[in-house]
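1. Give the three-dimensional model of this entry:
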Amino acid sequence: MNKQDEQLNALNDIRKMMDRSSRFISLSGLSGVFAGITALVGAYFANQEIVNYVNRDLETAYFDAGIEFNLIKIGLLVLIIALVGGALFTYRQSKKKNLPIWDKTAKNLLINLAIPLATGGLFIAALLYVHSNAYGLIAPSCLLFYGLALVNASKYTYTDIRFLGFCEIILGLIAMFNIGYGLYFWAVGFGILHIIYGTLMYFKYERAK
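-> Next comes the predicted model:
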């Protein structure tokens, strides 16, 4: 090994150290795939719930509050399963790379992710509280605020997350002009896009290592 190769190796080592100190690189692409599959399963059950409600006889149908409660339960269950699966895959990835799962970069990532998400959650809650017939705006709003959260947090992890965020924002804007198809846009944004980007990230950062 000549002197130039040694210098290049030293620069690569310095670059890896800087990446580890400034970016959360334990994020697993498989967590995105798992979240996407979970979202698609949840979208299927939500669609079945809506279809069953519409097809019920008016005399035996539940009030709107019934279907709202069931859809909220499905949404919360999907969120919990996706978070648990994502945490497990990320934990496995951190052990594989011999990196701490909780450090300053992880804290910064979660803070920058949580602020737009919490704002979006409060916005949607206020929207429904003020306008009881604004259910068609839930899915577009979820996509928009989730996309903003990804863009905001991307500086603390892989830059690929930024492009996923842009895709979510664009999809949310399109959904705003197609009220009534929110569940389909939700399935594409949280399901298909997660699977695509999770697969790409897995082969780019994990499989190739």
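2. contacts and neighbour counts: CA atoms only from here.
-> Fine.
3. what packs against the helix or strand where N152 lies?
-> Under the criterion of DSSP states H and E, N152 resides in helix 138-153. Counting contacts by 3 or more CA pairs under 8 Å, 6 or more residues apart in numbering; DSSP states H and E, helix 138-153 packs against helix 104-130, helix 160-176, helix 182-186.
4. right, and those helices - which one's nearest I80?
-> helix 104-130 (15.1 Å; CA to CA).
5. Could you tell me which residues within the closest one count as buried?
-> 105-106, 108-109, 112-117, 120-121, 123-124, 127 (16 or more other CA atoms under 10 Å).
6. and what of stretch 164-182?
-> 164-172, 175-176, 179, 182.
7. residues making contact with it?
-> By CA atoms under 8 Å, 6 or more residues apart in numbering, the list of residues contacting stretch 164-182 from outside reads 136-151, 185, 189, 193, 197.
8. run this one through as well so I can compare:
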Amino acid sequence: VLVRLSTSNLSKSKESSELGGVELFRDVVVEVPTALNMAIQAVECGHGLLTTVDEYTVLKVAHTIARNEGLVLDPIGVVSLAGLEKLVAEGVIDRGSRVLAIVSGSPSKDPFTLYKVMECDFEVLKKLRKIEEAEPCLSATDIEILRIIAEERTVHSYAIWKKLNDRGYRLALSTVIYHVKKLEEKGLVRIVGKHNRRIMYALTEEGISILRKFSE
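-> As a prediction, this is how the structure comes out:
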């Protein structure tokens, strides 16, 4: 699948008003890439397809990754994921399919775009501003994991993974285990024992305090 970023007519769209009417990627988009013909030939030889996505969709995907995974990426680098999301929504790619998407780039080279990625969720920013810089920086996934542990009192990673999936978080079990380990390293959760050979976790006092601040 070849995904192309389209900047046409963005300034006239409803979504553009949410971005301040600014065409974010106009300066970096190459309208006629040097290897475009080669890319099209590769798609045709592989019996693939070509699709396009607009700036707003790309920005939303970049924001979702930042919010759920704590990874702030260059929006240009997630065009492939935006295209994947579009094709899944259109039924071209089945949900649950295993897909490899190339993601690259750092947002630090464009502070304005980075600001727009973070600006998408004003409520998250307000909550983050309430927390002192010395306290842990947490993603939405981290906060939801803390909520689940608080609800269950003691729980293992597999149960956390199942509850996250029930709440719409499509994460691999290994990703959830990674998040839990990072929360443990930050002193927000602790090991309280084992149940059926599974490690059980509970919130620390600091974890309870942090979760309370995000719930205010």
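9. What TM-score do the two superposed chains give?
-> Once superposed, the chains reach a TM-score of 0.27 (TM-score structural alignment, normalised by the length of structure 1), with 94 aligned residues with a CA RMSD of 5.4 Å.
10. returning to that earlier point: return the member of the buried residues of helix 104-130 of structure 1 nearest to S22 of structure 1.
-> T105 (6.1 Å).
11. and the next element down the chain from the helix or strand harbouring L81 of structure 2?
-> Assigned by DSSP H and E, L81 of structure 2 falls within helix 79-89. Counting by DSSP H and E, the next helix or strand C-terminal to helix 79-89 of structure 2 is helix 111-119.
12. Who are the packing partners of whichever helix or strand comes after that following helix?
-> Per DSSP H and E, the first helix or strand lying C-terminal to helix 111-119 of structure 2 is helix 122-130. For helix 122-130 of structure 2, the packing partners by 3+ CA pairs under 8 Å, 6+ apart come out as helix 205-215.
13. The helix it packs on - contacts with which helices or strands?
-> The contact analysis (3+ CA pairs under 8 Å, 6+ apart) places helix 205-215 of structure 2 against helix 122-130, helix 140-152.
14. Go again with 10 Å.
-> Applying 3 or more CA pairs under 10 Å, 6 or more residues apart in numbering; DSSP states H and E, one finds that helix 205-215 of structure 2 contacts helix 122-130, helix 140-152, strand 189-195, strand 198-203.
15. between the third one and helix 140-152, how big is the angle?
-> It stands for strand 189-195 of structure 2. 50 degrees (axes from the mean of the first three to the mean of the last three CA atoms, to 10 degrees).
16. The shortest one now?
-> Relative orientation of strand 198-203 of structure 2 with respect to helix 140-152: 90 degrees, computed using the same axes, to 10 degrees.
17. And for the first one?
-> Relative orientation of helix 122-130 of structure 2 and helix 140-152, computed by the same axes, to 10 degrees: 80 degrees.
18. which one's the longest helix in structure 1?
-> If you go by DSSP state H, structure 1 has its longest helix at helix 64-96.
19. Pipe the buried residues of stretch 164-182 of structure 1 into CSV and attach distance to R92 of structure 1 per row.
-> Formatted as CSV, those follow (distance: CA to CA, whole Å):
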residue, distance to R92 of structure 1
L164, 23
G165, 24
F166, 28
C167, 28
E168, 27
I169, 30
I170, 32
L171, 31
G172, 32
A175, 35
M176, 38
I179, 40
G182, 34
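20. Out of the residues you listed, which two are the most distant from each other?
-> Among the buried residues of stretch 164-182 of structure 1, L164 and I179 lie farthest apart (CA to CA), at 22.4 Å.
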